[in-house]
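**Q** I would like the atomic coordinates for the input below:
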Amino acid sequence: MIRPFDWRDLNLVRRLQDQGHVLNYEQALLEGAFPLRQALIGYLTLGSWGMQTLVLPRRGFVQLTCQPDANRAYLCYLSVSTPEDWLPLLEGTVAYLGRHGIHRLVVEAPEGGEAIGHLQRAGFALYAHQQIYRLDRPPAGLQVGTLPGLRPYRAADRWAVRSFYINLVPPLVRQAEGMWNGLQPDRWHAALVLEQEQEIIAHLAVRRGRLGHALHLMLHPQADHHADLLLAHGLAVLRNAPDRPIYCRVRRYQGGLDGALRQVGFEPLLTTAVLVRHTVARVIEPAWARTPGLETPTEVSTPSVPIHSVDQAGAVSIPTRRAGS
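**A** Next up, the predicted model:
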């Protein structure tokens, strides 16, 4: 049975940590993938800092981050002893999260890779595609032009930005994934909004990491022609940051960004798919209530309950390092 990592699992994680699968690329590209270190940090801090590691003894482990207030978790890393261990490890993880009040598990996997097939067999559904771009360094002499209405993000903008996001992102993606990572202020180094006629039409967030930086850009269709200037302003924010690669991910529903990214020197790195598994399901049960002249049961819906079993239905170099090395 799957359980949280403890000292008995040191050898398992040490043995499998270099043969696993990255399932959250921004986290890995910006901070690296160090499974044993993350497992020890989570264990020593009682899960209050870093990732949570769940172990299927002798067979594999997963690492994830949770958003308890949003009933959502993000799978970041998975490693198994054999391909046959994927399904029991994923099923065990889903059941464990369901018992602990997490309703959705979000994962990202390279298109065409081994992981997608295993995830779909475990009941994960495809919700979005995205292209990740990389820029080794901003172009020399980058010109940052004036853009009327562009200003720093303020706390008072929170609900306007949220409404802006809701209007742009497909409903199914919003319901499954919640607020996109780029719209979480505690993750930003800096953020800008483009406001015209008292309406926000673009949002740019900059995130710094130990190994790389990221730009998150959301554009209203009427702001597509400002994409190049907005990217230039984002790169200018990183002008004094440590010299590290810069990444930008573009969902397929975000038209207008690809050309602007290539124009300033970004190159496609890989294409990934975002998949989601719901850990709860609505159950319909008959309510046997006697009604004059009616002898058939009436169906009513009951609250969602955890699922404890399910039916079976691009290589990128990520920095890794063993703990203590």
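
**Q** hey, let's count contacts and neighbours off CA atoms from now on
**A** Will do.

**Q** would you map the helices across the stretch 101-250 of the chain?
**A** 114-121, 158-168, 171-177, 227-237 (DSSP state H, counting those that start in this stretch).

**Q** longest single helix anywhere in this protein?
**A** helix 86-99 (DSSP state H).

**Q** could you give the angle of that one to helix 114-121?
**A** Inter-element angle recorded for helix 86-99 and helix 114-121: 60 degrees (by axes from the mean of the first three to the mean of the last three CA atoms, to 10 degrees).

**Q** tell me which of the helices of the stretch 101-250 of the chain lies nearest to Ser301.
**A** helix 171-177 (20.0 Å; CA to CA).

**Q** what's next to that closest one, contact-wise?
**A** Residues outside helix 171-177 that contact it (CA atoms under 8 Å, 6 or more residues apart in numbering): 72, 104, 106, 127-128, 166, 180, 276.

**Q** quick one: end-to-end distance for stretch 74-86.
**A** 17 Å (CA to CA, to the nearest Å).

**Q** which parts of it count as buried, going by neighbours?
**A** For stretch 74-86, a neighbour-count test (16 or more other CA atoms under 10 Å) marks 74-81, 85-86 as buried.

**Q** pick out the most distant pair among these.
**A** Tyr74 and Ser81 (21.8 Å).

**Q** neighbours of the nearest residue to Gln263 once chain neighbours are set aside, how many?
**A** Using CA to CA, 6 or more residues apart in numbering and skipping the chain neighbours, the partner closest in space to Gln263 is Asp228 (7.8 Å). Using other CA atoms under 10 Å, Asp228 has 20 neighbouring residues.

**Q** also Asn71?
**A** When neighbours are counted by other CA under 10 Å, Asn71 comes out with 16.

**Q** again with Cys248
**A** Neighbours around Cys248, by other CA under 10 Å: 24.

**Q** the one 3 residues further on now?
**A** Residue neighbour count, defined by other CA under 10 Å, stands at 19 for Arg251.

**Q** show me where the stretch 101-250 of the chain has its strands.
**A** With DSSP state E, counting those that start in this stretch as the criterion, the stretch 101-250 of the chain has strands at 104-110, 125-135, 150-152, 190-196, 199-208, 213-219, 246-251.

**Q** possible to save those as TSV with distance to Glu267?
**A** As requested, the strands of the stretch 101-250 of the chain are exported to TSV (distance: least, CA to CA, whole Å):
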stretch	distance to Glu267
strand 104-110	17
strand 125-135	5
strand 150-152	26
strand 190-196	23
strand 199-208	18
strand 213-219	14
strand 246-251	9
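
**Q** let's compare: structure for the following, please.
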Amino acid sequence: MRPGVGTIKARPFNWADLVTLYRYRHQIACLDSILALTRGQPLGFWVVLRHLRLEENAFTTVLHPSDGKPALIGQASLRNGGSLGQMTFVLPAVASQTALVPFLIEELVRQVGQQGGLGLLAAVDEESPLFEGLRHSGFAVYAWQRIWRLMGAPLMGNGQGDWLPTTGLDEFAIRSLYQALTPPLVQRAEPLAERALAGMVFQQEGEILAYMEAHFGPRGILLFPLFHPDVQRPAEVLKAYLRGLHFSLGRPVYVAVRSYQAWLEDALTDLQGELYRQQALMVRYLTVTTRSAVWAPVKAGRDNRQPALIGPLPREMCVAPIQRVTETATLSETHYN
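**A** Below you'll find the predicted structure:
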């Protein structure tokens, strides 16, 4: 309960809420960039219904304020066995409902934690009214992301370089590339160890210098590039990859450029790409890493001490090593003579 908000009741989603879902279907804020760009933005009514199924491992919560305002519906999910959950959507995403967002987040965090999740991720547009609501709910920005949209016309030409499907032999090189180029905050929020490497790799002089992950949907294709700065002519390398998307079927192609890969935007400009949106990638952890001192037993420390040298070594302890060195030298000279 909070001043000016009144009594709030939280409960699981049920089929009676379909009326509210349909009424505010055009006010859905999708907090999953992959879902939004491959399934449509705003999310269609039937797309939302699909993610209400139990087998999707999703948690949908409804908040009912007592001041006559419409109910607030939100959803989070745990997918692919990951340790961090993903916020899926919130509706209605209007400024008047911002005060209810922290209560909704707390309920979703509780449900994700009960299923073994260690945190919650969200991708929110900068101008969205949910941005401040998420910050007040304990979310912190771990990276910025700019989405570029590419059309088909500037992609004519062969491009430069060959992209190859990832194999098991490439896994170590891809993980090394990820660790070298990705900040620690991002590595903690998006651990590569929890994802199957099913993208494409680009080699330059026998070394893997780029990796591309693609997500396909009926409304678009979303690409996540990871390029080393040593890649020569990155615009041509990108064009070579895009030329391989033979089954795009006229769908728009989006490229997500993280803030630590901002130099790639020059290549996207050369391909006549247009900036589509800018997002804040946010995370809230359910656990806190702490360090605690571990004391060793006193007896073990006393028994493992090395004897102190208070004087010179006895003569009998020095003769044997000197003799062994002399004999070794003599044998070596005899061998070469």
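
**Q** sorry, back to before: so which of the helices of the stretch 101-250 of structure 1 is nearest Pro139 of structure 1?
**A** helix 227-237 (9.4 Å).

**Q** could you give me the residues in structure 2 that the closest one aligns onto?
**A** Taken onto structure 2 by TM-score structural alignment, helix 227-237 of structure 1 occupies residues 234-244 there.

**Q** what comes into contact with the matching stretch?
**A** Contacts of stretch 234-244 of structure 2 (CA under 8 Å, 6+ apart): 155-163, 264, 267-268, 270-271.

**Q** in that stretch, which residues are buried?
**A** 234-243.

**Q** try stretch 18-35 of structure 2
**A** For stretch 18-35 of structure 2, the neighbour count (16+ other CA under 10 Å) marks 21, 25-26, 28-35 as buried.

**Q** now do stretch 87-95 of structure 1
**A** 87-95.

**Q** now swap in stretch 216-229 of structure 2 and tell me
**A** Of the residues in stretch 216-229 of structure 2, 216-217, 219-228 count as buried by neighbour count, 16+ other CA under 10 Å.

**Q** now those as a markdown table including distance to Gly44 of structure 2?
**A** Output for those, formatted as a markdown table (distance: CA to CA, whole Å):
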| residue | distance to Gly44 of structure 2 |
| --- | --- |
| Phe216 | 17 |
| Gly217 | 13 |
| Arg219 | 11 |
| Gly220 | 14 |
| Ile221 | 17 |
| Leu222 | 18 |
| Leu223 | 22 |
| Phe224 | 24 |
| Pro225 | 27 |
| Leu226 | 31 |
| Phe227 | 34 |
| His228 | 37 |
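
**Q** closest one of those residues to Gln75 of structure 2?
**A** Closest to Gln75 of structure 2, out of all of the buried residues of stretch 216-229 of structure 2 and judged by CA to CA, is Gly217, at 20.3 Å.

**Q** these two touch, right, the closest one and Ala36?
**A** No - using CA atoms under 8 Å, Gly217 of structure 2 is not in contact with Ala36, being 9.7 Å away.

**Q** so what's the residue mapped onto Gln63 of structure 1 from structure 2 closest to, chain neighbours aside?
**A** Structural alignment (TM-score structural alignment) places Gln63 of structure 1 against Gln75 in structure 2. Nearest residue to Gln75 of structure 2, sequence neighbours excluded (CA to CA, 6+ apart): Thr60, at 4.3 Å.

**Q** tell me the SS of that neighbour?
**A** At Thr60 of structure 2 the chain is in strand, as set by DSSP: H, G, I helix; E, B strand; the rest coil.

**Q** ok, it - contacts?
**A** 12-13, 52, 73-76, 108.

**Q** okay, these in CSV with secondary structure and distance to Leu249 of structure 2 next?
**A** Shown next, in CSV, are the contacts of Thr60 of structure 2 (DSSP: H, G, I helix; E, B strand; the rest coil; distance: CA to CA, whole Å):
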residue, secondary structure, distance to Leu249 of structure 2
Pro12, strand, 39
Phe13, coil, 36
Leu52, coil, 28
Ile73, strand, 34
Gly74, strand, 33
Gln75, strand, 31
Ala76, strand, 31
Leu108, helix, 37
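
**Q** check those residues and tell me the two furthest apart.
**A** Of all pairs in those, the most separated under CA to CA is Leu52 and Leu108 at 14.3 Å.

**Q** shouldn't Leu194 of structure 1 be in contact with Arg151?
**A** Yes - under the criterion of CA under 8 Å, Leu194 of structure 1 makes contact with Arg151 at 6.5 Å.

**Q** which of the two has more neighbours?
**A** Leu194 (23 against 12).

**Q** excluding sequence neighbours, find me the nearest residue to the more buried one.
**A** Going by CA to CA, 6+ apart, Leu194 of structure 1 has Leu150 as its nearest residue, at 4.3 Å.

**Q** and the gap between the one you found and Glu195 of structure 1?
**A** Taking CA to CA, one finds Leu150 of structure 1 at 6 Å from Glu195 of structure 1.

**Q** those two: which has the busier surroundings?
**A** Leu150 (19 against 15).

**Q** touching, that one and Ala191? I think so.
**A** No - when contacts are counted by CA under 8 Å, Leu150 of structure 1 is not listed as touching Ala191 (10.5 Å).

**Q** any common contacting residues for those two?
**A** Both Leu150 of structure 1 and Ala191 lack any common contact, where contact means CA under 8 Å, 6+ apart.

**Q** out of the contacts of helix 171-177 of structure 1, who's nearest Pro245 of structure 1?
**A** For those, the nearest to Pro245 of structure 1 is Trp180 (21.8 Å; CA to CA).

**Q** from Pro170 of structure 1, how far out is that closest one?
**A** Trp180 of structure 1 is 12 Å from Pro170 of structure 1, by CA to CA.

**Q** cool, Leu217 of structure 1 as well?
**A** From Leu217 of structure 1 to Pro170 of structure 1 the distance is 16 Å (CA to CA).
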